[in-house]
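Asks: Provided below for reference: sequence and predicted model.
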Amino acid sequence: MSSKSERNDRKSGKKQSFTGRISAPRERGEKPATQGFQGRADTPRPPRSGDRGRADADNFLWGRHPVLAALANPARRGTGRLLATPERATEIEDGKLAHGHKIETVDIQTLTRILPAGAVHQGLAFKVQPLEGVSLEDLAEPAEGVIVMLDQLTDPQNVGAIFRSALAFGARGIIVQDRHAPALAGALAKAAVGATERLPHARVTNLSRALERLADLGWRAVGLDGSGEQTLEQALDRQPTVLVMGSEGDGIRRLVAEHCDVLAKIPMPGGFESLNVSNAAAVALYEAARAQRS
């Protein structure tokens, strides 16, 4: 396994691989503006590269729910560039939803050009710095409830949907690997519908070591794996639980699985052998929440 420190969402005060196995680029900050060089007027402007487009996506939130959640997040106060169409600007002003942010009114065509192709912005965009995250200890203490750990999930839609489910089912937060997790912006934030602003996350260098630390703090790790000997219902109880989810292609990596206390599967009596990882996470989070209450 590749060795991947804990860097860490909001500033605090101070697998099921479901057939074989179930199934992230690091957050980037905004690039400084280019300083005063002017090229020849007749020099054609180079096209936007794929990397540039990805960097733009990493620094933008778009869509009504993600942007309003970010505006309400105390960690965002006084930062970012808020862009809105006239209709949305009026909505934000009338509802006192800007929370101190200045609104820059633009027409819908301009907003569409600024954002990555295909962004469903609903007339709102917010250019931001990435959320810092919390420390592993801040997320895990006191030891109670459920935490989700994502082992190299790279699809923004899946990760965003897992954030949404984790918030809905009362999880404490999400742990991702520093080098293999998508930025909590762009399409991911859109899929999360604001959950990335409300649910803490921790970034760690090495998931296996993070599981060792969590065990020291009183947590029990349950890995989702289609070949697990126990079902989720059998494996889950009221103990503080880390649900470990692997990528859809490769599932939980071997060393991460070896640091789990148990590997469990979702029984599928319907005869269909696989689930999308975000669907699997929703099922697992429901079962974990039920076990915590029992």
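Replies: Yep, that arrived. Numbers count the residues shown, from 1 in each chain.

Asks: from here on, just use CA atoms for contacts and neighbour counts.
Replies: Fine.

Asks: tell me how far the ends of stretch 60-67 are from each other?
Replies: 9 Å (CA to CA, to the nearest Å).

Asks: another structure for you, compare them:
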Amino acid sequence: MRKNEFRNNNMQERKHNSTGGKNLQAFKKRSRCENSKLNRNKNEIDQPPPLKRKVVKGRKKIASTSLYLYGVLPVEAALIHRRRKIDHLYLKKAADSSKRLRKIRLLGEQYGIPVSEVSVKKLEEMCPDALHQGVVISCESLPYSSFSDLPQTVEGKYNLIVALDQITDPHNLGAILRTCGFFKVSAVVVPQDHTSGLTAVVAKASAGVSEWFPVISVPNLARFIQQQKSNGFWVVGLVEDAVENVSELSQDRPIILVLGNEGKGIRPLSRRHCDWLVSIPGNPEVSSLNVSNAAAVVLFHLQNQHQIF
């Protein structure tokens, strides 16, 4: 009888220990899961939420509607011509020690734009790797012009239009705009795609000319050129391999000057619509000029030889 009781007690004790062990293992497993969940929640709190990228529909070249414009000349031109909405003007501390910055401050205050003095470090954070010259504005993107915005000649025609066939470098675009503004070109026309937008870099490279100079965007550059030919324009393409050089230009009618991409030049379809292909003579050891320099050479020649401006 005692042997049976002892055996039963041992069996119950082993069963109890076995059940307790399983419960302990379940408790440890549950604790590990809860700790893992707590750690995961903690990491989610510590990490910033992912940035949401703005999806831009359509075919507009400028995706962002807000940007920082920097530099004395671009900011001054933006304040004077007011073709874009300006949200805030930032000046370096002690800006009144500079005559140009003092003028910019007065322009901002005149138009009711909020003005703040900030450290140079803050300006550098706003415009990294940029020559801001102690002044930055937050503003909207610059809109393109339309043909209705253009001034006309006495005869009702535009004297000269420069068509840029896929100029993608913003520094080149800015330099060309500055040159066109200097030589009183009527307008610059760019294709809607595969070209630099009117960015802050363009504004800086153009020395602020982009803030007032007419830049027109068209869906199809070749079609635009073809249409303007029927309106009486003579289309001149500047290419490296042309037999005739720019000094032979002798047309007195309105001209469209076509300048090509930095690497590929004028596209075949645009080239076929040109009435005349010309090149710039020079040292054969150097194949070509930068497109902005080439624009300056041709425009200088047209101004001096034909007085079409």
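Replies: Perfect, I can see it now. All values derive from a computational prediction rather than experimental measurement.

Asks: for the equivalent of residue 221 of the first structure over in the second structure, what are its contacts?
Replies: Counting by TM-score structural alignment, residue 221 of the first structure lines up with residue 235 in the second structure. Applying CA atoms under 8 Å, 6 or more residues apart in numbering, we find residue 235 of the second structure in contact with 225, 229, 255, 256, 257, 258, 273, 274, 275, 276.

Asks: let's see it at 6 Å
Replies: By CA atoms under 6 Å, 6 or more residues apart in numbering, the residues touching residue 235 of the second structure are 255, 256, 274, 275.

Asks: kindly report the same for residue 202 of the first structure.
Replies: 8, 133, 134, 135, 136, 175.

Asks: now do the helices in the stretch 1-150 of the second structure.
Replies: 2-46, 72-81, 99-110, 120-126 (DSSP state H, counting those that start in this stretch).

Asks: got the angle between the second one and helix 99-110?
Replies: The reference is to helix 72-81 of the second structure. Put simply, helix 72-81 of the second structure runs at 30 degrees to helix 99-110, going by axes from the mean of the first three to the mean of the last three CA atoms, to 10 degrees.

Asks: corresponding residues in the first structure for helix 72-81 of the second structure?
Replies: So helix 72-81 of the second structure sits over residues 64-73 in the first structure, by TM-score structural alignment.

Asks: likewise for the shortest one?
Replies: Helix 120-126 of the second structure lines up with residues 108-114 of the first structure when matched by TM-score structural alignment.

Asks: mean per-residue distance, whichever strand or helix holds the match of residue 221 of the first structure versus the first structure.
Replies: Residue 235 of the second structure is located in strand 234-238, with elements delineated by DSSP states H and E. Strand 234-238 of the second structure, aligned to the first structure and superposed, deviates on average by 0.8 Å (mean CA distance after the TM-score superposition for the first structure).

Asks: buried residues, that strand. List them.
Replies: 234, 235, 236, 237, 238 (16 or more other CA atoms under 10 Å).

Asks: which single one of those residues is nearest to residue 71 of the second structure?
Replies: Among these, residue 238 lies closest to residue 71 of the second structure (CA to CA), at 32.3 Å.

Asks: give the closest residue to that closest one in space, chain neighbours not counted.
Replies: residue 278 (5.1 Å; CA to CA, 6 or more residues apart in numbering).
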